[in-house]
Structure formats: structure tokens, C-alpha cells
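**Student:** Okay, here's the prediction I keep looking at, along with the sequence it came from:
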Amino acid sequence: MRIFVFVFALLAVMPTHAEANTEDAIPEPAIELTELMGTITLKNGVSPEVALVLTVTNPSDTPYTGQIGFAGAETESLSINAGEEQDVSLSVTSRHAGKADALQKAEIDFSLILDDQPAPAIGNVDIDIQVPVAAYPLVRSEPPVMQKSAEAEAQYEFYALSQQLQPLKFTYNPGPHNLEVRKTVYPIPIEPGPIEISIEVTNHGTEATTALVLRDTLDDADFAGSGSAFTRFVADEATDLVWEAELPSIAPGESRLISYTVSARYAVGDKQLPATTVIMNDELTGLSNKVWLPKWH
């Protein structure tokens, strides 16, 4: 009887599973991040200009006070009465690499922090993106942005619904050789056997290119290739299969297509093929898209 009483008393003071989960859970903020609007202006040779306004709503019946800001940037104070909303202008941290009139990269950190915690998803995000005239179209953006037209004031738009934002990355070339490089793989999904990889290069610039060197790097554990275009590079932990070919001069407005074949060693899937690099006069001048290889079975 004493043992029964002791166990019963112990169970009585222990929290239930639901109570434990309730105590450990991070409380949801009383506010809602309704909308993020603004403009990103990519510049030739310098960091982008960014202007953003976040609309914050307090649907609760109590006032809210806190701090919000993008990672690495200055935070802004929030003080919102119950049932009201507030517009907050936010600054961001951005990075830029590359010389003017050549291939450049820009990154904007959209990781949003609310009261020292990752912020919840933003209901609606709609950001216009302006690029230098000579840099249209963009070489690449990650995640992808929606393309409008070269004549539009904002040639691109980043749109998202109910998402937690991550860094937004751009690659662009406002120089005389703005190359669009499109990479495709056939067939997909990949089964053991021959695979064709095609690369199309279009010169949107104002001057003809000199000879271009295209280079792909594949995992030798996944693919095999034969012929003078292929070399194998042995590193500490892996071996790369490197394909390289040369394209003759491409005039403004013209495109060239080149394809090569490799043999898949097995059903390659759930991985990404890296971008094709384009070299002109020993300088990186273009990059293709990356290709995701799905695994369907």
C-alpha cells in the first residue's frame, strides 16, 4: 500500500505530455507581419540601393512593444496598440563583388529578426527590382525573380506569399558582353546510361565576344565521359569530371548552342548540377542556371 501511494503522488505532481509541450513551446508573437513592399536597385560597380517598408498588424486585444530588423542591420522599435497597424522602414545588409562593366554579384540578407528570434512568415512580399539597362536580362537570381521587360521601370519583381525570407542573390553583367547562359539536361529523371547536357549562350551585350571557354564540373562518382574534352581532377575527398569546350565569337543578339554526352553510372537524383562557367580573356564572363536532378522513384 505504501508503494501504491508513493507512485500515485509522484504521478500527481508530474506534468502531462500536453502541459510539458505547452511550457516548452515558443509563444507566437501577438503581431502579424502583413506586407513587405519596396525597391531594390542594382548598381554598376557598387552595392545595391534598397528601400523597404514592412506593415505590421496587432490583431490582439493588448498593446505590443518590441524590436524588428533584418539580420546584421539596425533594428526598429515597434509600439502598436490593439487592433492597429504600423509601417516600419527597414534597412538591410548587402554585399557586392565584381568590377564595373563586368560580371558582378550582389546579395541582400532578408533574414528577419523579431525580438531576437527568427520572425514568422510575411503575409505578402512584393519588391520591384531595377537593373542597369545594359544588365538586362539578369544572369541569375536565387531564389528566382519574375521577369518583366527591358522597357519597364522595374524590370523584375520578387513576389512571395506567407514565407520566411532568406538572402536574395543576384548575378548580373552591365558590361559590353552580357551573356545569358541556359543549361538543360535530357532525359530527366536520370537513369543509368547516356545523358545529354546542352548549353545555349546568347550575347545580349553591345560588342561581339572573343572566343569563349565553357566549363562544367560533374562528380566522377555519378558520371563518366570520354574524349579530349574531358579531364579528371582528383581532390582529397572526391574526383571531379571536368568538361571544357570553346565557342567562337558571338555577335550581339546572336546565340550558340553546344551539347555533350556523359554516361550516368546509376539513377542520379536528389542533387544539383552546378552552373556552367563561361570564361573570356581569362575572366569569368557568364554563368548558367543550376539544374536540379529529381529522383522520382
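**Tutor:** Looks like it came in fine.
**Student:** From here on, just use CA atoms for contacts and neighbour counts.
**Tutor:** Will do.
**Student:** Could you pull out the buried residues of the lengthiest helix in the chain?
**Tutor:** Using DSSP state H to assign secondary structure, the helix with the most residues in the chain is helix 2-13. Along helix 2-13, not one residue counts as buried under the neighbour rule (16 or more other C-alpha atoms under 10 Å).
**Student:** and that helix, how far out from the chain's middle?
**Tutor:** From the chain centre to the centre of helix 2-13 is a distance of 56 Å (C-alpha atoms, centre = their mean, to the nearest Å).
**Student:** Likewise for stretch 46-56?
**Tutor:** Here stretch 46-56 is found 17 Å from its chain centre; the criterion is C-alpha atoms, centre = their mean.
**Student:** Likewise for stretch 246-255?
**Tutor:** 28 Å.
**Student:** end to end, how far does that stretch reach?
**Tutor:** Between the start and the finish of stretch 246-255 there is a gap of 14 Å, counting by C-alpha to C-alpha, to the nearest Å.
**Student:** What count of nearby residues applies to the closest residue to Glu32 other than its chain neighbours?
**Tutor:** Distance criterion C-alpha to C-alpha, 6 or more residues apart in numbering; nearest residue to Glu32, sequence neighbours excluded, is Thr57 at 5.1 Å. Using other C-alpha atoms under 10 Å, the number of residues around Thr57 comes to 21.
**Student:** A further structure is provided below for comparison with the first:
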Amino acid sequence: MLKITSLTSLFISSLFVSALAVAEQSDAEDAIPEPVIVLTELTGNIILKNGELPETLLQLLIENESNESYSGTLGFAGAEAQKITVSSGESTTVSLPTTPRHAGKANRIQKAEVDLSLLLNDAPAPAISSVDIDIKIPEAAFPIIRSEPPAMEKSAEDEFQYEYYARSQQLQPIKFTYNPGPVNLQVRKTVYPIPIEAGPVEISIEVVNHGSQTTGELTLRDALDDEDFSGAGDNFTRFVAEDSTDLIWERTLEPLSPGERRRINYTVTAKYGVGDKQLPATTVIMDDGLTGLSNKVWLPKWH
């Protein structure tokens, strides 16, 4: 009798579990899907200033492809969130403020940042289908020293000399380094060969003075990882810190006239196949102040 009762209980339990699963599946099928909005297009502009915070004017087109009206909050990280309501099958455009940051003195090298990380109901928003933002810099600051992520250069004659374009991406802060002063240096670093294997590596640095005045004496400086590279000669020193050692290369450059360019090459020895890391920017110092920065160089894996 005990055995029969146990089997009966097990059978009833199985029926209950099966019925519950069928009910849950039915509820899931009958449930109304959550309203879905699509972040279609972010447009507008960013205007970099000489010694001041950037100005931004950005608009986001939102579409509601669901069968229900949608309400929520939307905004860039650090800025005031905007309340949005989009009816079923409709679209709306919302202007979104930012909280830009700026560092540096007027007529000197400066940095600015605009955080484009988007939050939907206080959580990371889905990717934006299309992003097309025009960027204006002070006339004397062209060409810009650096944009991270990269902005596309258009022309010095355009009102907006740069453009940031992206598709289907979750955005992040965009950072700019620029110099609207009378000495505006463009510094470009290249490395050969890439990928890097053990042996000699040539690093080339080109400096162009796009400013209106002749520079003073310039000091070019590179910092490489001493575990990766070695160098010989008077231009190399080693800087020992608590957790690392840098191989420092330094070279003095005679003054550059407006429009003049000069290229400097130096050679280091790779201790092994260096890859999957980034070489930092070359810095340019004039009158004990940072005056120029090169691009960084990504080293891919050597195998």
C-alpha cells in the first residue's frame, strides 16, 4: 500500500508540474510585449572654445515601433535626464544637454571632454543606429592634435572642420586635445616594422608648426617600457619607479618657423616580439610647458 501511495503522489506531482509549466507558457504567450523604442539618429554639433568649456547642441531622434505608448527618462551621463513619451508608431526628437569638461589656459594646449554615454531609465541605453556630429575648433587650432575616438578631418575652410560619425554603437566620452596658440604643433609618430619581432625597431617622429610664430627650442620625449625595449646612446636614460622602469628617449629640436616641418628618427631594440599593446604619445616641451602630443601607436600581436 505504501508503494502504491508513493507512486500515486509522484504521479500527481508530475501532473501539477506539467500543468504549471503549461500555464506559465500560456501566460508568456499571452503577455503583452514591453514597448520598444529605437534610438535612430544622433545629430548636432560640438564647438570647442579657446580657454572655455565646449558648447554642445545635440538632438536624438527616437522611434517607437511597439503597439504601446512609451514613457521614460533619457540623458547623457552626468547631465539632467529628459522625460520622454513616444506614442505607438510615432517618433520624436529630443534635445539632450551635456556636462562638458575643459582643462588648459587660453592660447595654450588644451583638453576638452564631452561624455556621450547615454542612459535610458538610469541604465546604459541601447546602441544608436546613426551618429553624425559636426565639430568646430578655434581657427588657430587647426589641425586638431587628437580626438579619441577619432573624428574625421574635413577642411580648415569649413565652418565645422571635423565630423564624428558612427553606426550602431553605444557611445562613450569623446576627448579632444587642441592648441589655438601661436605655436600649434602637429606631431606624428610611426613605427617600423610592424608587427615587431626581436631586433631593431625604427621610430619616426615628424613635427610640423601650423602656428603663426616661430617656436622656441623644442624637447621631444618618448617613454618606452624597459621590459620591452633597450636603447644605446646619450639620448637614452632609464627612469625607475616602484612598479616599473621606463626607457626614456629625449632629443632637442631647433626652432621651427611657421609652416616648417622636421622629421627625427631613432632606433631601439625589441627584446622579443612586442605586441598587443600601445606605445604612448611623444610629448613636445617648449619653455617648460607641454606644447605638442603625437598619436599613440598600437602594436598588434607579432604572431
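**Tutor:** Structure's in. What do you need? Just so it is clear, the model here is predicted, and its values are computed rather than measured.
**Student:** Trace the residue nearest to Glu32 of structure 1 over to structure 2, please.
**Tutor:** Across the two structures, Thr57 of structure 1 finds its equivalent in Glu63 of structure 2, going by TM-score structural alignment.
**Student:** can you tell me which residues contact its match?
**Tutor:** Applying C-alpha atoms under 8 Å, 6 or more residues apart in numbering, we find Glu63 of structure 2 in contact with 37-40, 86, 89-92.
**Student:** Check Leu96 of structure 2 too.
**Tutor:** Contact analysis of Leu96 of structure 2 by C-alpha under 8 Å, 6+ apart lists 57-60, 75-76, 82.
**Student:** can you do 6 Å?
**Tutor:** Leu58 (C-alpha atoms under 6 Å, 6 or more residues apart in numbering).
**Student:** how close does it get to Ile137 of structure 2?
**Tutor:** In this view, Leu96 of structure 2 and Ile137 of structure 2 are 21 Å apart by C-alpha to C-alpha.
**Student:** repeat for Thr214 of structure 2
**Tutor:** As defined by C-alpha to C-alpha, Thr214 of structure 2 lies at a distance of 22 Å from Ile137 of structure 2.
**Student:** And these two? Which one has more around it.
**Tutor:** Neighbour comparison, Thr214 of structure 2 and Ile137: the larger count goes to Ile137, with 24 against 16 (by other C-alpha under 10 Å).
**Student:** Without its sequence neighbours, what residue ends up closest to that one?
**Tutor:** The spatial neighbour of Ile137 of structure 2 that comes closest, neighbours along the chain excluded (C-alpha to C-alpha, 6+ apart), is Leu48 at 4.9 Å.
**Student:** any idea how far the most centrally placed residue in structure 1 lies from Leu114 of structure 1?
**Tutor:** Here the mean C-alpha position of structure 1 is nearest to the C-alpha of Glu142 (C-alpha atoms, centre = their mean), at a distance of 2.5 Å. Between Glu142 of structure 1 and Leu114 of structure 1 the distance, using C-alpha to C-alpha, works out to 24 Å.
**Student:** just Ala121 of structure 1 next, same as before
**Tutor:** 11 Å.
**Student:** Val133 of structure 1 now?
**Tutor:** Summarising the geometry, the distance separating Val133 of structure 1 from Leu114 of structure 1, computed by C-alpha to C-alpha, is 37 Å.
**Student:** Does Thr282 of structure 2 touch Ala223 like I think?
**Tutor:** No. The pair formed by Thr282 of structure 2 and Ala223 falls short of the contact definition of C-alpha atoms under 6 Å, at 7.7 Å.
**Student:** Now check structure 2 for the residue matching Thr276 of structure 1.
**Tutor:** Under the alignment by TM-score structural alignment, Thr276 of structure 1 pairs with Thr282 in structure 2.
**Student:** same question, Leu179 of structure 1
**Tutor:** Matched across to structure 2, Leu179 of structure 1 falls on Leu185, judged by TM-score structural alignment.
**Student:** go on, Asn203 of structure 1?
**Tutor:** Mapped onto structure 2 by TM-score structural alignment, Asn203 of structure 1 lines up with Asn209.
**Student:** mind checking what Phe223 of structure 1 lines up with in structure 2?
**Tutor:** In structure 2, Phe223 of structure 1 lands on Phe229 (TM-score structural alignment).
**Student:** and if you look at Gln67 of structure 1?
**Tutor:** Using TM-score structural alignment as the criterion, the counterpart of Gln67 of structure 1 in structure 2 is Thr73.
**Student:** Beyond the strand or helix carrying that match, next helix or strand please.
**Tutor:** Secondary structure from DSSP states H and E places Thr73 of structure 2 in strand 70-76. Counting by DSSP H and E, the next helix or strand C-terminal to strand 70-76 of structure 2 is strand 82-86.
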